[in-house]
Each structure stands twice: as structure tokens, then as C-alpha cells.
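[1] heads up, no residue letters with this:
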């Protein structure tokens, strides 16, 4: 009796992997690539504080809300076909965003980008799984994809800073276009079509409910940050939570659910997803505020800010290496809790920032945070798959991808809203006399607005305005850091308890 050996992938498959990894990287990068461009967008398009946050994170929320839907759709219409349609949509939306002339148009373009991005990530991963039949090759390929998809959030601000040194803010979107065109050309030759032979019935209502559960909740957070306490915020929040309950109920009753919510009945699985969400929440939320602080308060150019951000990637790499080295002999409860605690320590160091603080203090603080991110995300991703039953690995992977994007977008929304609300509260009584109502409103709304107003008033008034605006933004930055640290420390405690019975991974198979 002979045992069949899976065919090993050849040159075509590895070239196809390159063609799939790059769009996955771009889809992830677009969550954070605007961080460096934020001050210029504030100055040129003059968005309100609420519009500014929608510009930054509508992409992530739409993408997170549709990832599972698009993965399910690709199972039915063909993953390669959906990937190519998504590439065309992503490229077109990138051009629309690059040349947007109003905040509303840019928000709409970013939402369309989110739809395109949602087709790229699950389609690329599903195609990779089908291209590599050999277990070792598949693990390597998925590892490369995971590194690109999760690393894109960290790489985005650096790429944005390098582009902004020579080009206008829209260039951070234009770079997507040639990559998508290349994918449209080579995709049909390098990638084989694949479908699920027994996908079950597609559920469009679940797709609508998944997005309708996310956006009202986020709108409530942003509206509260911008307008303060009023009946609309709690009402919108309750609508979002009610839709979320309907979505969960439908998934429980469905024969072919889009998300297998029964997986969350396992405490270790829920803890892994929670840790993954918390850590991307922290890194993305702090990333936006950190690069804004460097360019406004510290006065660095986008290029210099990008160079200063490079060591933070080293912190993430060290975290990944530590997690990989310690995982075989150390319980996940210890490592995940330690990673979250280290990230919280980075937040606490940020909370000591002052207007005249050296940039190296910020980078050291943020580097400690990214070290914790590297440790936690590596272990959480592994735990999601190892704590889920083998027959539910696909659903577990989809939930993991969604938690990464949702956590990042939620961090931008919540931490950004807290920072914006603190800034406005500080500036309401700090605007210099002599500014008309329109200029005063612009200066008190965002720190970018204050920079724009400073260019329109006499030098003496501009100096006073900027001193007060920078102090107000720094206050918002440090208040946000304390809150972020508290959230991560709570996550560390919950993870330590929920994962306490999960054993260490043990030595790799074949080792002695």
C-alpha cells in the first residue's frame, strides 16, 4: 500500500505567492499609511475633528466588517475572480482618494478602498492555501503572508513619510495603482482558480448585519467625542448593539454561518482573539498620535519622522523572535500577559511626554510598545488556530484577520476621539484674543487646524496660538496614553486567567 505524497510547489507557485503577498501588504498598509499625511490633509482640506477621524479609520472599519463576507463570497464565485475584481476596485478607489478635494469625498473614497481591501486579504490567503499542498511549504507561505499582512500597519507610516518628502499627500494612494495593475496582468497566468465545492448558501443578510453592527457603534463614539453628551450618541450605540445581537443570533441558528460564534465558547480562543484585538488597538491608535506629535509639536518633516520610526520595527521583530524562542517551553498565559504588560509600559512612558521632550524618548517608549505587540500578536495568532477544533480552522482564521483590522480601526477611533476631545477642551479657553469666530473654531478643532490658522495671522499671535495648541495636543496625547495603558493591563490580567490551563507548545516535531 502506497501513501500519496503532496506535490511540492514549484516556481510558478512561489511567483504567485509574491503576486499575492504584495496586495495583502498594501491592504494592511492603507490602515496606517495616512498617519504621516494627516497634518497636510488637515491643513489642505480643513476637515472637522469628526471628519478627520473618519478619514483615518473608515477604511479599517469597512474592511473589518466585510472580510468574512468577502471570504464567503470568494468561496462561491471563485477566489481568483474575486481577487481580480477587488484589485480593479482598489486601484480605482486609490485614484479617487489621491485626488479628493473635500473631506467628504476622501471619506467616501476611503470607504470604497475598504471594500476593495476586504476582497484582497481573504482571497490572497485562500489562494495560498490551495497553491501549497505540502505542509511545510504551506506553513512557510502562510508565515510570509501573515508577516506582510500584520506588518503593513507598522510599515505604512514609514512609506508615507518617504513619499511625502517629495510628493503631495495623495501620493500615498497612488502607489497602490501600479501594483494593482500588475496583479491584474499576471494574476490570470500565475494563479489557479479555486472554489469551495460545497460552500452552502450565501447569506446576504448576515453580510449587511455585520457592517450595520459596527458603524453605528463607532459613529456614537465619534459623535460623543465631537459634540459631547447628547441623546444621539447613546441612541446610536444602542442601535449598533441591537444589530450586533441580531447578527450573533442569526449565526447561531444558521446551518452555514459566516462566523462560527460557537468558537467563542472556548475561553482560550476568546482570550487569544481579545489579546490580538487589544494589541492592534494599541499600536494603531498610538501610531496615529505619535506621528502627528512628531510632525506638529516636535516639528519634524515627514521624512525625518519616518526615519525615527524605523527602530520601532526592530522592537516588533525582537518581540516576534522572543515569542518564537520562548513558546516551546513557556505557557502562553505568561507570554501573552507579558507582551500586553510591556506594551502597557510603553504607553505609561508616553504619558510622561512633554512639549519639549526629546524625540528619542517617544521612540524608546513606542519601541517598548511594539516589542509587546510583536510578542502578543505572534502568540495570539498561533493560539487562535491551536485552540480551535481542526475542522473550524478556516472560520478561526477569518475571525483572527477580522480582529486585527477591527482592533486597528477601533484604536484609531477611540484613542483618536479621546485625544481630540481633550484637545478641544484645553483649547476652548486658550485661543488668543483677536481671532474671528471661523479661525478660532478651526484652531480649536484640530492641531492641524491650528497650524493652518497660524499661517494666516501675525507672527506674535501665531506664536502664542501654537504654544497653546501644542500644549493642548500633548495633554490629549498623554491622557490617551494612560487610558491605553489601563486597557492593556486589564487585557494582560484577563489573558493570564483565561489561558492558565493552555500548556506550552512543546519542542518542534522531530527535535530531541
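    Nice, I can see it. None of the values given here were measured: they were computed from a predicted structure.
[2] all contacts plus neighbour counts: C-alpha atoms, from now on.
    Will do.
[3] now the longest helix seen in the chain: how far from the chain's centre is it?
    The residue-count maximum for a helix in the chain (DSSP state H) belongs to helix 459-498. Centre-to-centre, helix 459-498 and its host chain are 19 Å apart (C-alpha atoms, centre = their mean, to the nearest Å).
[4] Repeat that for stretch 388-399.
    Using C-alpha atoms, centre = their mean, the offset of stretch 388-399 from its chain centre is 21 Å.
[5] next one: stretch 160-178
    Relative to the centre of its chain, stretch 160-178 is centred 19 Å away, using C-alpha atoms, centre = their mean.
[6] Near residue 205, how many other residues are there?
    Per other C-alpha atoms under 10 Å, the neighbour tally for residue 205 reads 10.
[7] let's bring in a second one:
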């Protein structure tokens, strides 16, 4: 039995809720609740970008290899992506506000552990625990918004604020990281969680109404385990293959992801109370929204990953100067996310999303064309171009995804949206970062006469080469740096080219899948 679906302008799918009931109470209480829910959103978005800006210092101070750096970035998304579906459906059962409070408490405590990690491996472990608690935060905020704002116009504006807050946090992240890294140890970037989440823990019980699925069914223990294994294995397969190629680990993990994923899908399609209504993916508009969400994040975070390293390790900018260079793009993301709300009253959402993804393709293509000539000003301009499309895409795809289900199933739908986001984040760093690291390793020419340890560090990452060069005589150090910069910049040309091709394909896909198909959608219901 599926929920009646009405066709909206531009092919959007929204469940017929039978009116505009607003369980969040008065307008003031609803928007006050939204303000509280933005605190964990700010934290997650700040946390993403502060780490990116801090990577060069982490690389230098912890002597982390290229592979370990990717693990520090990706382990959070790997664990989080695996648990999102489970936590989203758990929130539907035990209460979305309750699971939000549990996650926020754990996130604060583990952030303190991450701040004082003594080595790269300990930091990876702390980031993994952050992924566990982070998996409770984002689906809970989206599902609570879905239940508080039942009116479609109000909800779309609330989601625009949600997406814009994500952009604002990403904008603040580099700035905050720059200030902190100028004066404190790199671990200080993780302590940002304390001033953001402690007020949230106090205000959430006062302003945010509890909600849950009134008919949740039994706890799907086996289905939860299958989803965790399938998603985690999938993300790890992608990540590992970009670093090590098609080896035994890649094959085994890939087969594990396919096998557990196949069993999970069969159980969802045959069960009477499935965790996820996979029939949603039979609707091209829904599938297109999920894919566009994934690839929009792929574009943005992939760019930030390699641009921040170019800015600091090639152009010689400080972390604060790098944050300033990224600020126009983040502001642009906020503005575009809000601007699409009135725009889609006149222009079909699928057209806006298509143009947004095409702008991202153009930005990456210009990176490939400029290569080593990319100045800080040019990088800032290109990031602004990519951010225009990202802000619009995130607002509209999140709206399409969570509006496709009844409010009682909001947690599961929000988990789909957040899984798409996190897989996009992993793809952005794993694919584009993996291409960059692999190219650097093959292209760098390490001078003779270095110790085996110095050869290893300089040949792994640009940060390692910078660290080794500082220990060498001036002539040899300069030779190493010139070679490392050439290898890194030629890798950026290749990376930008790959990203541009992917985003062109994403724009074509979004235009094809998200076009209105009123008759086809009606037949499905």
C-alpha cells in the first residue's frame, strides 16, 4: 500500500498529506525549532571543512602517509554511510528527538578525544567513533523538519535554510580553522563541537517536538546488519580501489557489498514492514534526485580536497588565507540555496538542477585548463562557480527526496538523502583524491642521496615532500620541491578533467531522469 502521490510543478513527487497540518505548533515555535536543529547541521558542515584545511598540518606533524590522510578524511564517511539507514529507521521507532540527543552527547565526548589524538591511527579511530554518533544527527534533523513543516512551501524554505546553513558552516569552517591553526594545535579544530552542541542539548527538549512512526513494526536487526555491511563495503571498495587498484581486497569487498546488498533489497521488496520503501527508486524523479545529490557533493568536496592543498602547499598560503579564499564560494552557496526557493515557482526544479551540475562541470574543466597557473584568486572564483550549482542542487534534491514519503517514514527517507550525501563525500575524496595521490606518486622525482625514510615521505604526498625539503640543503631541497610541485599540479589537471567529465554526465542524467512523467508516475501508484 503506497501513499497517494500528487504531481507538482517540474515533476516533483510529494505525498498527499491531506492538508497543511503543522504538528510543530505555532509559526514561531516551528521556526525556533528549526534554529535549534541548525546547530548540529552547522557542526557537521564546519567539521567537514576544518579538517580539510587542517590536513596539511596533520600531514606534517603526524608524518601521515597519503593513504593514512585519506583514511583520516574518509573513515568518518565510511562508518557514517554504513549506519545512516539503521539510525534513520531507529529514529522512526524510538523517537527522532531522542536519537538526536543521544548522538549529540556522544559526538561532543568523542570530539574531545579526537582533539588530543597522539598519532594518525588514533585520529582515524576517533573519526570512526564520530561517524557512529554523526549517523544519528543528520537524518534526525531532516526527518524532524519533515514532520514539523508539513506545508510544502514552508518545508521547501526550511530545507533551503537547512542547506544554506550547511553552506554557511562550510564557509565558517575554513575561517575558524584558519584562526585556530594560526594560534593553536591542529586538534583545536575538533573542539568546535563543544560550543555548538552543548546549547543544542539544552534547547532541544524545550523547542523541538518529539516524533516517531506510529506503526513502526518490529526492530529489523538482520536488515540493519545487512545495510551496514553493504554500504560500508561499497564505500570501502570505492576508496580502496582508487588507491590500490583491482587487487584481492577490492574484489572481496566488492563481492561482499554486492552480495549483502542483493539480500537486503530482496528482503525489503518482500517484507510487509520494510526499513526502506525501495519502490521509490522506480520513480525516475526520485532516483535522479538521489544521484544528483550524490554527484553534487562529489563535485564540491572533491574540489575542496585538492584546492586547499594546492593553496597551502604550492601557493604558500596560510590556513587563514586559504579560508578567506574559499569564503566567496561558500557565501555563494548560501545565496544560491535560498534563491532557488522563489525561482522554482517559475522554473521547473529539474532544469535548475541540470544547470547547477553543468556549472560544476565548467568549474572543474577550467581547473584542468589552468593547471599550475591557478592563483588564489582564480581558485576562489572557480569554487564560487561550483558552489552556485551545489547550493541549488542540495536544496532541491533534499526536498524531492524527503517529500516523496509520508511524514511517518521521514527518518528512512532522510537516511537515503544523507547516505547519498556521504557517499558523494567519500567519492569526492576517494576518487579525485585517489587519482591525485596515485599520479603524484608516479610523477614525482625524488633526488638521490636521501635516506629511505625521506624517500618514502617525499614520494607519498606533497606535504611529505615539503617536510623533507625543510631538512635538506638548499639546492637539493629546492630541487625536490620543484619536482613535487610539478607532480602535484599535473595531477590537478588530470583530476579536474575527470571531475568535469563526471559532472557533464551528471547534468545529462539529471535532465533525463527528473523531467516530469505524469502518466508514468501515476501508473506506479
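    Great, that's in hand. None of these values were measured; they are calculated from a predicted model.
[8] once aligned to structure 2, how far is the longest helix of structure 1 on average?
    Mean deviation of helix 459-498 of structure 1 relative to structure 2 after superposition (mean C-alpha distance after the TM-score superposition for structure 1): 1.1 Å.
[9] Can you show me the strands along structure 2?
    Taking DSSP state E as the test, the strands found in structure 2 are 5-7, 13-15.
[10] so the last one corresponds to what in structure 1?
    I take that to be strand 13-15 of structure 2. Under TM-score structural alignment, the alignment places strand 13-15 of structure 2 onto no residue of structure 1.
[11] Show me what that strand packs onto, helices and strands only.
    With contacts defined as 3 or more C-alpha pairs under 8 Å, 6 or more residues apart in numbering; DSSP states H and E, strand 13-15 of structure 2 has these neighbours: strand 5-7.
[12] now do the first one
    In this structure, strand 5-7 of structure 2 makes packing contacts with strand 13-15, judged by 3+ C-alpha pairs under 8 Å, 6+ apart.
[13] Just tell me what residue 54 of structure 1 corresponds to in structure 2.
    So, by TM-score structural alignment, residue 54 of structure 1 is matched to residue 71.
[14] repeat for residue 125 of structure 1
    So, by TM-score structural alignment, residue 125 of structure 1 is matched to residue 142.
[15] One more: residue 357 of structure 1?
    Match for residue 357 of structure 1 (TM-score structural alignment): residue 374.
[16] Its match is in contact with residue 368, isn't it?
    No - the criterion here is C-alpha atoms under 8 Å, and residue 374 of structure 2 misses it with residue 368 at 9.6 Å.
[17] Any chance of a markdown table for the strands of structure 2, columns distance to residue 233 of structure 2 and mean neighbour count?
    Formatted as a markdown table, these follow (distance: least, C-alpha to C-alpha, whole Å; neighbours: other C-alpha atoms under 10 Å):
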| stretch | distance to residue 233 of structure 2 | mean neighbour count |
| --- | --- | --- |
| strand 5-7 | 34 | 18 |
| strand 13-15 | 31 | 21 |
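[18] closest to residue 40 of structure 2 out of the ones you listed?
    When those are compared by C-alpha to C-alpha, strand 13-15 sits nearest residue 40 of structure 2, at 26.4 Å.
[19] Could you export the strands of structure 2 to TSV, including columns for distance to residue 454 of structure 2?
    Output for the strands of structure 2, formatted as TSV (distance: least, C-alpha to C-alpha, whole Å):
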stretch	distance to residue 454 of structure 2
strand 5-7	62
strand 13-15	57
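[20] Alright, that wraps it up for me.
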